[in-house]
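# the following block contains a protein sequence and its predicted model.
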Amino acid sequence: MSNPEGLRALEEQRLGPVLRRREQIRPGTTDQRLLDTEGDSQWVHTDPWRVMRIQSEFVEGFGALAELPGAISVFGSARTPVGTPEYEAGVQLGRALADAGFAVITGGGPGVMEAANKGAREAKGISVGLGIELPFEQGINAHVDIGVNFRYFFVRKTMFVKYAQGFVVLPGGLGTLDELFEALTLVQTRKVTRFPIVLFGKDYWSGLVDWLRDTVIAQGKASERDLMLFHVTDDVDEAVAMVSKETGR
């Protein structure tokens, strides 16, 4: 008795854990394609190869940062000019955090990031910069002692959280807001615990805090206790005291 059409033996190709049938079967074998020097080089741009690059970024990041002491990630605008009050606040924060025994982690770029790295280095602390590949990226600033450049934002953001015990967030733009709200979400959902978040600059952050309270919370999109996920201050010593207290230092 013949098999029904749907049960007829299929031509199959097994490539490791991947099964291919019908029109999706590829000619040759994996080894053949690997050893073929005249083959198509487009494979380096495929998603499976990207997975390997993503894996390598995690390995490099973990290897570079695994032996850091307790650290604080400092965020803020790359566009903050040298010599402005915000820049000087970044220097003071970096210096005070290093004096308190923290390594200082930034995005490695100019502006506030450079300022915090500068302060940490001047205080003989560990100054870390986690850069990102961008069309307008200016490279790792000169005050970084340990620097890692990343292709992928999500790998870099993992490093900011994994190797930091808290965040201090100075005035910044979309990238700073992205990092801030990711940290708030991780704390709110308890993906991380005992993770202080300090917003530095009351005038800059007051509008955001008002919007969260008067719109987001007022409309039931968040709860009143979510305002307790962060602190706002204008004082460097207070900011360092806040992160020190919540990290048990």
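Yep, that arrived. On a predicted model such as this, the values are computed, not experimentally measured, just so you know.

# please count neighbours and contacts with C-alpha atoms only from this point.
Noted.

# buried stuff in stretch 146-161?
Buried residues in stretch 146-161, counted by 16 or more other CA atoms under 10 Å: 147-150, 155-157, 159-161.

# and for residue 49, the neighbour number?
12 (other CA atoms under 10 Å).

# just the element for the most centrally placed residue in the chain, please.
The residue lying closest to the centre of the chain (CA atoms, centre = their mean) is residue 157, at 1.3 Å. Here residue 157, judged by DSSP states H and E, is contained in helix 153-162.

# let's bring in a second model and compare:
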Amino acid sequence: MTRDGDRPRPEEKQRGPVVLRREHRIEPTTTDQRLLDSRGPSDWVHTDPWRVLRIQAEFVEGFGALAELPRAVTVFGSARTPRDHAEYALGRALGAALADAGFAVITGGGPGTMEAANRGCSEAGGLSVGLGIELPFEQGLNDWVDVGINFRYFFARKTMFVKYSQAFVCLPGGFGTLDELFEALTLVQTKKVTKFPVVLLGEEYWGGLYDWIVRTVVASGKISEKDLGLIHLTDEIDDAVKVVHEAYRAWEETH
């Protein structure tokens, strides 16, 4: 058989939805045979097609576990905060205040400030959630997590933080906290999510960053003046909870 009038049609093999032609079609075994015949090498678990299934599984597990979560606030902060530090006490008090206000608390599930927020929420009778991540230097979920999920992939975990939260509150933290902070601001600025406040709790720690945004980023026209309204800088837990409440009421009015 010819194609385009005179060119011979190449021999082909179908592998599911994939078409293999010419030398690329050579396969000594079928997919079913490779599945059932023998164990073989384990390299396949590290291939990109298999990663897609793992990623899909993480989304399915996350959506399934969190689908019936009540209104919630995600709290970010450093995993390196000692338990005797004032920032740990602040995180614990914030977790309790959010629980008293009727919000579940979601954290990255690790130690430090994350543990503090989970602990404060749990001690106050709230629902404490931890979304952990596979890292070489963190030791699983903290003991104050009531509902916990461990993720391999940051982007699957990030989706859960945003999808199941009504607000982010950022306590002093490092690169991980900064990453989540700016991603949240970008999503709100571009209206990928709406009615989603971002609170920076701790003026001494966050004040320099906020000033730089005002004096450099806004002043040079990289963001607009109104974008500053996406950031709420405060030292007071009551102020943070008030911002969350007001945003949640505004969200309810549109749903």
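Looks like it came in fine. On a predicted model such as this, the values are computed, not experimentally measured, just so you know.

# returning to that earlier point: next one: the helix holding residue 157 of structure 1 to chain centre, how far?
Distance of helix 153-162 of structure 1 from the chain centroid (CA atoms, centre = their mean, to the nearest Å) equals 3 Å.

# okay, the helix or strand that it is followed by sits on what stretch of structure 2?
Downstream of helix 153-162 of structure 1, the first helix or strand assigned by DSSP H and E is strand 167-169. Counting by TM-score structural alignment, strand 167-169 of structure 1 pairs with residues 168-170 of structure 2.

# contacts for that stretch, please.
Residues outside stretch 168-170 of structure 2 that contact it (CA atoms under 8 Å, 6 or more residues apart in numbering): 73-77, 177, 181, 184, 196-201, 240.

# inside strands: which ones of those residues?
By the criterion of DSSP state E, membership of the contacts of stretch 168-170 of structure 2 in strands covers 73-76, 198-201.

# give me the secondary structure label for residue 58 of structure 2.
helix (DSSP: H, G, I helix; E, B strand; the rest coil).

# measure it to residue 76 of structure 2 for me?
Using CA to CA, to the nearest Å, one gets 21 Å for the distance from residue 58 of structure 2 to residue 76 of structure 2.

# more neighbours, those two?
Neighbour count, other CA under 10 Å: between residue 58 of structure 2 and residue 76, residue 76 has more, with 27 against 19.

# ok, the more buried one to residue 60 of structure 2 distance?
Distance from residue 76 of structure 2 to residue 60 of structure 2, by CA to CA: 24 Å.

# and for residue 158 of structure 2?
From residue 158 of structure 2 across to residue 60 of structure 2, the span is 14 Å (CA to CA).

# again, but for residue 243 of structure 2
In this view, residue 243 of structure 2 and residue 60 of structure 2 are 31 Å apart by CA to CA.

# which one's more surrounded, these two?
Between residue 243 of structure 2 and residue 60, residue 243 has the larger neighbour count (other CA under 10 Å), namely 17 against 12.

# the more buried one and residue 197 touch, don't they?
Yes: judged on CA atoms under 8 Å, residue 243 of structure 2 makes contact with residue 197 at a distance of 7.2 Å.

# which residues of the stretch 51-200 of structure 2 fall in helices?
Along the stretch 51-200 of structure 2, the stretches classed as helices by DSSP state H, counting those that start in this stretch are 86-100, 113-123, 154-163, 175-189.

# hey, which of those helices is tucked in deepest?
helix 113-123 (a mean of 29; mean count of other CA atoms under 10 Å).

# so which elements touch that one?
Using 3 or more CA pairs under 8 Å, 6 or more residues apart in numbering; DSSP states H and E, the elements in contact with helix 113-123 of structure 2 are strand 72-76, helix 86-100, strand 104-107, strand 128-133.

# of those, which is nearest residue 223 of structure 2?
Residue 223 of structure 2 lies closest, by CA to CA, to one member of those: strand 72-76, at 23.9 Å.

# so what does the closest one touch, helix or strand wise?
Against strand 72-76 of structure 2 (3+ CA pairs under 8 Å, 6+ apart) you get strand 104-107, helix 113-123, strand 168-170.

# for residue 248 of structure 2, which of those is the nearest?
Residue 248 of structure 2 sits nearest to strand 168-170 of all these, at 12.0 Å, using CA to CA.

# so how far is residue 117 of structure 2 from residue 168 of structure 2?
Distance from residue 168 of structure 2 to residue 117 of structure 2, by CA to CA: 13 Å.

# nope, residue 14 of structure 2 is what I was after
53 Å.

# with residue 92 of structure 2 instead?
5 Å.

# ok, now residue 173 of structure 2?
13 Å.

# same question, residue 148 of structure 2
Noted for residue 148 of structure 2: a distance of 14 Å to residue 117 of structure 2, by CA to CA.

# what's stretch 111-123 of structure 1 in contact with?
Contacts of stretch 111-123 of structure 1 (CA under 8 Å, 6+ apart): 74-82, 86-99, 103-108, 126-129, 141-145, 170.
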